[in-house]
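Q: Sequence and predicted structure are below.
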Amino acid sequence: MPSIISHPITHLRKLGFTLLLASGPALADIVESGYCDPAQPGIAALARHPEIYNIHLENDLFNGSDQGYTNGVKLSWVSANLKDYVNDPCLPLTIRRLNRLFTSLHRTGYSSRNMVVTLGQSMYTPLDKTRTDVIPNDRPYAGWLYLGLGYNERDARQMDTVQVNIGIVGPASLGKQTQDFIHDLRDIPRFKGWDNQLHNELGIQLVAERRKKLWESKKNNWLQFDAITHYGASLGNVATYLNSGFEIRAGQDLPNDFGTSPIRSAGDSNAPLENAMARRFATGGMLVFISADARLVARDIFLDGNTFAASHSVNKEVLVGNLAAGIAWQWQGGQITYAHYISSKEFTTQTTNPGYGAITLSLEY
């Protein structure tokens, strides 16, 4: 029997999908369908079809606070380039079956495409952690646990992303348990008011976004620059909004993608490759960036409260935005990024401008 040491890539692939899709008989399909080239199966074939595993962490402790959007974590798997979303053997059979439910979201106008599978959790708390009653002028306690299926398609200058998120808001999202565990681990006092969190509600969110490279400097320059815009929309009981923004990057050997990769829905920018045989992280380098995003918000369940039941809510701001600055270091096979975000006030009685830090680790196999 082959050992784990003799086949590290195969076992890492199994572990990644176990984290993303949970254990069960359906995961047996992954071993067979993980071979992107059925004519030449094995590790050599897998190496020609590199995939990316991302770990995202956003937390307001980087801003010296512990309230508002207080924590977000997301695991994501980014496929190799695909011929399509329902037949390509680069995708596990379980995922191909799920994709058949969303064929209307698949674009056909690009030659390069890939898929992103995410598992994420976010949590929101008011400012005063000691109160056990509802705080009328501060945001509700809330958690959000979700599975996301994203579809990226691109050419040299443009990328279109469609993502569907399905999950749960409320006690079943395990927001309280997760925060209590982390606070106990770090010897930080617990928040006392989680009994007032939003009620359980199935959450569905459909997000579409387009990114464009407006300008990029010559590739033979040691210091390169590019400018990327984005605009899009979200529809669902979790969030309904229009958004638009930009990013400017400067650095050495800028990656062939469409900007940084925040937890924000449709934010994964590990783009498909124009050359399917290439690797995204083939060279080393560093870059710095600034970015901005503005939203016109019609619904935000974490401020408006439950959709179908009475719950705590606050009067949200309709126009909100954030600014970010960050740095990324890339090596052959991976990248680590840190960004610091400052946001505008999200509801009328909010007393401070919230901020948080974001770390993303991307590994290519």
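A: On my side now, so go ahead.
Q: Please count neighbours and contacts with C-alpha atoms only from this point.
A: OK.
Q: if I pick Pro272, what's in contact with it?
A: By C-alpha atoms under 8 Å, 6 or more residues apart in numbering, the contact set of Pro272 is Ala80, Asn81, Ser112, Arg113, Asn114, Asn152, Glu153, Arg154, Asp257.
Q: can you tell me how far it sits from Arg154?
A: According to C-alpha to C-alpha, to the nearest Å, Pro272 and Arg154 sit 7 Å apart.
Q: Start from the N-terminal end of the protein and give the helices.
A: Secondary structure of the chain (DSSP state H): helices at 8-21, 28-33, 43-47, 93-99, 175-185, 301-304.
Q: Among the contacts of Pro272, which one lies nearest to Ala239?
A: Taking C-alpha to C-alpha as the measure, Ala239 lies nearest Asn152 of these, at 20.8 Å.
Q: so that closest one sits right up against Met159, yeah?
A: Yes: applying C-alpha atoms under 8 Å, one finds Asn152 in contact with Met159, separated by 6.8 Å.
Q: and here's the other structure:
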Amino acid sequence: MSNKLFLTLICLFGTISLFAQTRGHEFAIQSDNDSFLGQGSDRYYTNGIFFYYRKALKTGNSNSLQNKVLGFEIGQKMFNPQSGYVPDATYIDRPFAAYSYLGSTLNLLFKNESNIKLSAQLGIVGPAAGGEPMQKLIHNTFGFYHLNGWQYQVKNNVQLNLGAEYNKLLARASWVDVSLASYANLGNGFTGAGLGPLVRLGNFNQLFNSVSTQSTVSAADQTGLLHKHEIFFYYKPQINGVLYDATIQGSLFNKSHDAGSLEVTLDKKPLIFSQQVGVAFTTSRFLFDVAAIFHTREVEGMLRSHQWGSITGAYRFK
């Protein structure tokens, strides 16, 4: 009897240990703002807020698939010119605009450390996206300067945007690896593509269960990981080709201006170079990613290039 009880307890604790290492669900919040870099700027991509829910799916008996993650998100991006206060339209070097959306992703992560992440977003650019009231709330709450210029913002237009990401490990040593990072977007809001390397230094895991590919949740215990917890620095330079950007150019299909409309749109630059530098780390349940992003000018007439900080926190659970 005692032997049976002992074996039962061993099996029970073994099961608890297995599930303790398996986190199948994740809630995450991401906040972007140029003020995070402490430069006192309030221009161009000035604020973003995003909420994510991710659920790991079973991979079945696949010989190639290591992990599969379904995600849902809601977010808002906000843009203004060189300042949130412009005396008149001649000072607008990047249009006032906001983009709010609902989206879903499916992340397929393979044993060879490549992944394909598919996404779809239904959103809106224009006053209905809520950029002006959100920026007013932020400025009034923290005692920032008075705003002027949202009367010139991009008009309302509904958007359907599709996207795909592809990442692939290229080389790895004990504490450093390099992978290919690429994406392509197609829609009446955002169409373009980007390509570049991702360099990681520190304690990182394989791309099928890593912060780098938003895949730290799994439906089964991920055995054979390089590290129990991740903590690494990363650098991600990228060349981005831009075919269309509705936050700069306005509606793709309706180019007519209503009588009395104050909308200001501009022409985008076809190529943008971006750099992202950050640090990411995980615990058994929590995840954090802190980064600085630097972009070259999106519009020829922009006074400066722009940069912002991004902070992501996530909680994983059974």
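A: Done, it's in. Predicted model, so just to flag it, every value in this text is computed and none were measured.
Q: Kindly provide the TM-score of these chains.
A: Here the TM-score for the pair of chains, by TM-score structural alignment, normalised by the length of the second structure, is 0.82; 287 aligned residues with a C-alpha RMSD of 2.8 Å.
Q: what residues are shared contacts of Pro272 and Arg154 of the first structure?
A: With C-alpha under 8 Å, 6+ apart, Pro272 of the first structure and Arg154 have common neighbours Ser112, Arg113.
Q: Per the alignment, name the residue of the second structure opposite Leu147 of the first structure.
A: Aligned by TM-score structural alignment, Leu147 of the first structure pairs with Leu102 of the second structure.
Q: ok, that match touching Gly123?
A: Yes: contact between Leu102 of the second structure and Gly123 holds when scored by C-alpha under 8 Å: they sit 6.2 Å apart.
Q: the more surrounded of the two?
A: Counted by other C-alpha atoms under 10 Å, Leu102 of the second structure and Gly123 do not tie: Gly123 has more neighbours, with 21 against 16.
Q: Find the nearest non-adjacent residue to the equivalent of the more buried one over in the first structure, please.
A: Under the alignment (TM-score structural alignment), Gly123 of the second structure maps onto Gly167 of the first structure. Counting by C-alpha to C-alpha, 6 or more residues apart in numbering, Gly167 of the first structure lies nearest to Tyr146, which is 3.8 Å off, once chain neighbours are set aside.
Q: What number of residues are in the vicinity of the one you found?
A: Counted by other C-alpha under 10 Å, the residues lying close to Tyr146 of the first structure total 21.
Q: quick one on the thing from earlier: need the overlap of contacts for Asn152 and Met159 of the first structure.
A: Joint contacts of Asn152 of the first structure and Met159 (C-alpha under 8 Å, 6+ apart) are Ala271.
Q: These two - which one has more neighbours?
A: Neighbour count, other C-alpha under 10 Å: between Asn152 of the first structure and Met159, Asn152 has more, with 27 against 23.
Q: tell me the contacts of the more buried one?
A: Contacts for Asn152 of the first structure were tallied using C-alpha under 8 Å, 6+ apart; they are Arg113, Asn114, Met115, Val116, Met159, Asp160, Thr161, Val162, Ala271, Pro272.
Q: which one is the aligned partner of the third one in the second structure nearest to, not counting chain neighbours?
A: Taking TM-score structural alignment as the criterion, the aligned counterpart of Met115 of the first structure in the second structure is Leu70. Spatial nearest neighbour of Leu70 of the second structure, chain neighbours left out: Leu106 (4.7 Å); criterion: C-alpha to C-alpha, 6+ apart.
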